[in-house]
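Colleague: would you be able to build a 3D model of this:
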Amino acid sequence: MKLNDIKPGEGAKHAKRRVGRGIGSGLGKTAGRGHKGQKSRAGGFHKVGFEGGQMPLQRRLPKRGFKSLTKEFNAEVRLSDLEALGSTEGAIDLLSLKAAGVVPQLTIAAKVVLSGSLTKKVVLRGIGATAGAKAAIEAAGGSLE
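Modeller: Have a look, this model is predicted:
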């Protein structure tokens, strides 16, 4: 094989359709644009979704639902996860949870939920907790800071 032998693959290249080149081409006169109207004119077109002044579909349909942009950066921590953590000298914060692999590295905020049981004393710093989880932590002798 030589550089001067290289050719495009079979069917890769084809001639562009030439419109407006006479009656015999099949695309003469109006060049496939039909007669008159906005779509037949040069430069005459409208924005996406425009329906000629009729109320557009995206405005006829009701608004529905909500998708939080911060959902992927918030994490839930179960009481059983706190129980499974090894020896915790001092307070448990977001960094220690990330280091232990309890929450993902991209997490910005974490909240403890009442799931599982907690027997050892834990001190949480900068981490939220639901009402039930807070009661369970305080019942085990722990606290939230």
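
Colleague: please make it C-alpha for all contacts and neighbour counts, starting now.
Modeller: Will do.

Colleague: where along the protein do the helices fall?
Modeller: 57-60, 79-84, 94-100, 131-139 (DSSP state H).

Colleague: how about the strands in this protein?
Modeller: With DSSP state E as the criterion, the chain has strands at 74-78, 109-113, 123-124, 128-129, 143-144.

Colleague: ok, residue 49 - contacts?
Modeller: Residues near residue 49 by C-alpha atoms under 8 Å, 6 or more residues apart in numbering: 56-58.

Colleague: could you dump those to CSV with neighbour count and distance to residue 108?
Modeller: Output for the contacts of residue 49, formatted as CSV (neighbours: other C-alpha atoms under 10 Å; distance: C-alpha to C-alpha, whole Å):
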residue, neighbour count, distance to residue 108
56, 12, 40
57, 11, 38
58, 9, 34
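
Colleague: what comes up buried for stretch 137-145?
Modeller: For stretch 137-145, the neighbour count (16 or more other C-alpha atoms under 10 Å) marks 137, 142-144 as buried.

Colleague: compare with the first, here's sequence two:
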Amino acid sequence: MKLHNLKPAEGSTHKEKRLGRGEASGKGGTSTKGNKGSQQRAGYQRKNAHEGGQMPIQRRIPKRGFKNINRVEYTVFNLGQIEKLQEKYAFPEFSIENLYANGLISKTDKVKILGTGELKTKLAFKVNALSAKAKELIESLGGSVEIVK
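Modeller: Take a look at the predicted model:
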């Protein structure tokens, strides 16, 4: 084997016409990049939402409604759910800390109690909000309610 015998592996190389090397090459002039415009120039980068002059989708679609930045989102528990949770976890009191410790809510969640279902257990509640019906049912069983801000 000698240096003049060496050849690249079959299929590993292919000849491309050199672009922009004169009209005689057949790929001169615009070097296959078309006429004028940013895509012909070096350093072209497409903008993310650019649709080639067509009206972009975010401007074509109608806008509806709004997002109220003052809205307070609550994680809701019904009295029937609380009864089942009490059987499963045996809470000393139904508080945000106990719910978080058992992985039922996240750290920043606010908790609201609603009056759907039946509660048979006397419990102390420390929550962010509750309905009038829930408060009435809890206090009729002898439980206490504390609103936490």
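
Colleague: export the strands of structure 1 to CSV and tack on distance to residue 30 of structure 1?
Modeller: Formatted as CSV, the strands of structure 1 follow (distance: least, C-alpha to C-alpha, whole Å):
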stretch, distance to residue 30 of structure 1
strand 74-78, 59
strand 109-113, 63
strand 123-124, 76
strand 128-129, 69
strand 143-144, 77
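
Colleague: relative to residue 89 of structure 1, which of those is closest?
Modeller: Of all the strands of structure 1, strand 123-124 sits nearest to residue 89 of structure 1, with 9.4 Å by C-alpha to C-alpha.

Colleague: mean shift of that closest one relative to structure 2?
Modeller: Compared with structure 2 after the fit, strand 123-124 of structure 1 shows a mean deviation of 1.4 Å (mean C-alpha distance after the TM-score superposition for structure 1).

Colleague: ok, residues contacting that strand?
Modeller: Contacts for strand 123-124 of structure 1 (C-alpha under 8 Å, 6+ apart): 90-93, 142-145.

Colleague: what sits against residue 22 of structure 2?
Modeller: 28-29.

Colleague: quick one: it from residue 37 of structure 2, how far?
Modeller: 21 Å (C-alpha to C-alpha, to the nearest Å).

Colleague: ditto for residue 43 of structure 2
Modeller: Distance from residue 43 of structure 2 to residue 37 of structure 2, by C-alpha to C-alpha: 12 Å.

Colleague: with residue 87 of structure 2 instead?
Modeller: From residue 87 of structure 2 to residue 37 of structure 2 the distance is 71 Å (C-alpha to C-alpha).

Colleague: just residue 45 of structure 2 next, same as before
Modeller: 12 Å.

Colleague: now swap in residue 55 of structure 2 and tell me
Modeller: 19 Å.

Colleague: around residue 41 of structure 2, how many other residues sit close by?
Modeller: 10 (other C-alpha atoms under 10 Å).

Colleague: this completes my enquiry, with thanks.
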